[in-house]
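# Dropping a prediction and its sequence here:
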Amino acid sequence: MGALYLVRHGQASFGAADYDALSPLGFEQSTVVGAELRRRGVEFSQVRSGTLARQRDTAATAMKALGCDVPVIEDPRWNEYDHVDISAHHAGGAPQEDSRAYQSVLDAALAAWVEAGDSGPCAETWPAFRARCAAALADLVAALGKGEHALVFTSGGVLGALAGTVLGVPETGLLKLNRVTVNTGITKLTSGRGGVNLVSYNEHAHLEGEAARLLSYR
């Protein structure tokens, strides 16, 4: 049975001019998750990443620590939703100053985004986002041979939506699972005759104990 390991990117630069850039902590997290994947001894035949800088840099850093030379194929379908566009249309905009206050505004905006459905004002609606994430997963599963494993570097919204979709509750996945996803958390799916199944969500033992200082959510 094949497995897919989906890794959330390292910490981005919340409050900075370029949010998409990995922070110094984000680079540390990426090295640690790469070492964790190496410790597990999993061999990957397919590796994917979104095209956002924080995803690509997480992939490059983690792959170096993993010691894996499989080419990383970039696919924009693994990109995060546009939080700026969503908060602008559904919450009147939200300044990135206080993380907790921003999360509260974003939560409300995401709920409104989901509620708006296909008629929403954003450049990408919730149904469109959900569909492209599902298509990216389906294509990756199809690319795997029997017993082969894949590795993906993506974002929290994608992870929440896909986990929810596998469980039959995509909206709940986005609105509930997404907000608790840690930077470089690992989500594991399996693919076999019974379809795609969720084995674990948001694993982050590699960010506990002596590495607890690396734990972050944004």
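Sure, I can see it. Numbers count the residues shown, from 1 in each chain.
# From now on I want contacts and neighbour counts done on CA atoms only, so please keep to that.
Noted.
# To what extent is Ala142 buried, counted in neighbours?
9 (other Cα atoms under 10 Å).
# no, scratch that, I was asking about Ala101
Neighbour count for Ala101, taken as other Cα under 10 Å: 12.
# Kindly report the same for Tyr201.
Applying the criterion other Cα under 10 Å, we find 18 residues in the vicinity of Tyr201.
# which residues touch it?
163, 185-188 (Cα atoms under 8 Å, 6 or more residues apart in numbering).
# do you know how far it is from Arg132?
20 Å (Cα to Cα, to the nearest Å).
# Likewise for Arg54?
In terms of Cα to Cα, Arg54 sits 20 Å off from Arg132.
# These two: which has the busier surroundings?
Set Arg54 next to Arg132 and count neighbours by other Cα under 10 Å: Arg54 wins out with 26 against 16.
# so which strand or helix has that one?
helix 53-66 (DSSP states H and E).
# Now, of the contacts of Tyr201, which are buried?
Buried members of those, counted by 16 or more other Cα atoms under 10 Å: 163, 185-188.
# could you dump these to a markdown table with secondary structure?
Compiled in a markdown table, those are given as follows (DSSP: H, G, I helix; E, B strand; the rest coil):
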| residue | secondary structure |
| --- | --- |
| Ala163 | helix |
| Gly185 | coil |
| Ile186 | strand |
| Thr187 | strand |
| Lys188 | strand |
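# Out of these, which two are the most distant from each other?
Greatest spacing in the buried ones among the contacts of Tyr201, by Cα to Cα: Ala163 and Gly185 (13.3 Å).
# Got another one to weigh against that:
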Amino acid sequence: MAGVKYIITGSVNNVTIKWVELSSAKEAAKKYLGLTGSLLAAAAETQEGWNISTDLTIKILDVETGEVVFAKNVSGREVLGKTPTFSYDTLIGGIKKAAMDAVESIRPELSKYFKIRGYIVQLRTSPDKEKRYALINVGSKMGVKPGQEFFAYSFQSITDPLTGKESCDMFKLPVTLEVTNQVQENKAWTVVEGDKDQIMRLKLGQLVERKPLESSSLSKLGL
């Protein structure tokens, strides 16, 4: 009744804490790899100390059918530091951050189920009509970032000649809208990429949908 399509649920399966020491690895890197080794050693320095790992099971349920459409076990890690002892709040905070790290690793997969959609609210065209820019009504509040791409859709009313019944057909236009660095809380400017004739097909009010994310973030230093 509320229009909900999917629900995310899950559980914390395990939490582990261990002390990580990388002194020998750092020294070897500095000795044999020069400047690169020094950079690796500096990165390793941030990973030393108490490391807390959180294992989660994430599930997505289809509200209409009750079917589990996605299930995956993921793990995240957070470095608590080198302090011999830590408080209860520090421990709980570390568990939460490790859990967030775990969920972040599957953000591209989750984006396939929880799509960001909006509309074109303004269009600009260069004098030679070679370039076109579209302002969409979704921004940083919805997780939109520079470099992300959106698809654009058009709708067409179709009437059955025999029954007279009308239906609406949605089709994707052969263009992509790439988000520029002009991103605000509730809107963002995009550059329309595609054939010159195709980019001119965009109109105000047309639906846009963010392309499923790709995993591009570097994982933390493996231990």
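Cool, the structure landed. Just so we're clear, the structure is a prediction, and the values are computed from it rather than from any experiment.
# Superposing both, give me the TM-score.
Remark: TM-score between the superposed chains equals 0.22 [TM-score structural alignment, normalised by the length of structure 1]; 83 aligned residues with a Cα RMSD of 5.7 Å.
# in structure 2, which strand has the most residues?
Counting residues, the longest strand found in structure 2 (DSSP state E) is strand 166-183.
# Quick one: residues contacting Ala134 of structure 2.
If you count contacts by Cα under 8 Å, 6+ apart, Ala134 of structure 2 has them with 120-124, 177, 189-192.
# quick one on the thing from earlier: now, among the contacts of Tyr201 of structure 1, which is nearest to Pro170 of structure 1?
For those, the minimum distance to Pro170 of structure 1 (Cα to Cα) is 7.2 Å, reached by Ala163.
# list the buried ones in the longest strand out of those in structure 1?
Counting by DSSP E, the longest strand found in structure 1 is strand 195-203. Buried residues in strand 195-203 of structure 1, counted by 16+ other Cα under 10 Å: 196-198, 201-202.
# and the next element down the chain from the longest strand of structure 2?
That would be, after strand 166-183 of structure 2 and using DSSP H and E, strand 188-193.
# just checking, what packs against that following strand?
With contacts taken as 3 or more Cα pairs under 8 Å, 6 or more residues apart in numbering; DSSP states H and E, strand 188-193 of structure 2 sits against strand 132-136, strand 166-183.
# the strands in structure 2, which residues?
Counting by DSSP E, the strands of structure 2 are 6-20, 49-62, 68-81, 117-125, 132-136, 149-159, 166-183, 188-193, 207-210.
# ugh, typo on my part, it should be structure 1
2-8, 46-49, 72-74, 149-154, 186-192, 195-203.
# Columns distance to Ser53 of structure 2 and neighbour count on top of the contacts of Ala134 of structure 2, output as TSV?
Shown next, in TSV, are those (distance: Cα to Cα, whole Å; neighbours: other Cα atoms under 10 Å):
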residue	distance to Ser53 of structure 2	neighbour count
Ile120	43	22
Val121	44	15
Gln122	46	14
Leu123	47	17
Arg124	49	12
Leu177	38	27
Trp189	39	24
Thr190	39	26
Val191	41	19
Val192	42	26
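# Any buried residues in the lengthiest helix in structure 2, and which?
Secondary structure of structure 2 per DSSP state H: the longest helix is helix 23-45. Judged by neighbour count (16+ other Cα under 10 Å), helix 23-45 of structure 2 contains these buried residues: 26, 29-30, 37-38, 40-41, 44.
# Let me have these in a markdown table, extended by distance to Tyr153 of structure 2.
Output for the buried residues of helix 23-45 of structure 2, formatted as a markdown table (distance: Cα to Cα, whole Å):
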| residue | distance to Tyr153 of structure 2 |
| --- | --- |
| Lys26 | 52 |
| Ala29 | 52 |
| Lys30 | 54 |
| Gly37 | 50 |
| Ser38 | 50 |
| Leu40 | 46 |
| Ala41 | 49 |
| Ala44 | 47 |
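# For the residues you listed, work out which two are farthest apart.
Farthest apart among the buried residues of helix 23-45 of structure 2 by Cα to Cα are Lys30 and Ala44. That separation is 11.4 Å.
# Now do the buried residues in stretch 93-111 of structure 2.
Per 16+ other Cα under 10 Å, stretch 93-111 of structure 2 contains these buried residues: 94-106, 108, 110.
# Quick check: helices, which of those residues are part of them?
If you go by DSSP H, the buried residues of stretch 93-111 of structure 2 have 94-104, 108, 110 in helices.
# Let's have those in a markdown table, adding distance to Thr54 of structure 2.
What follows is these, written out as a markdown table (distance: Cα to Cα, whole Å):
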| residue | distance to Thr54 of structure 2 |
| --- | --- |
| Gly94 | 9 |
| Ile95 | 6 |
| Lys96 | 8 |
| Lys97 | 9 |
| Ala98 | 6 |
| Ala99 | 6 |
| Met100 | 9 |
| Asp101 | 9 |
| Ala102 | 8 |
| Val103 | 11 |
| Glu104 | 13 |
| Pro108 | 20 |
| Leu110 | 19 |
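# Which single one of these is nearest to Phe150 of structure 2?
Set against Phe150 of structure 2, the nearest of those by Cα to Cα is Pro108 (14.4 Å).
# Around Ala3 of structure 1, how many other residues sit close by?
Ala3 of structure 1: 23 neighbours (other Cα under 10 Å).
# Now it: closest residue in space, sequence neighbours ignored.
Thr190 (4.3 Å; Cα to Cα, 6 or more residues apart in numbering).
# gap between that neighbour and Leu140 of structure 1?
12 Å.
# Please apply the same query to Arg8 of structure 1.
For Arg8 of structure 1, the distance to Leu140 of structure 1 equals 17 Å [Cα to Cα].
# So the two - more neighbours on which side?
The neighbour comparison of Arg8 of structure 1 against Leu140 (other Cα under 10 Å) goes to Arg8, with 28 against 17.
# got the buried residues for stretch 100-115 of structure 1?
Neighbour count says stretch 100-115 of structure 1 has 105-107, 109-114 buried, by 16+ other Cα under 10 Å.
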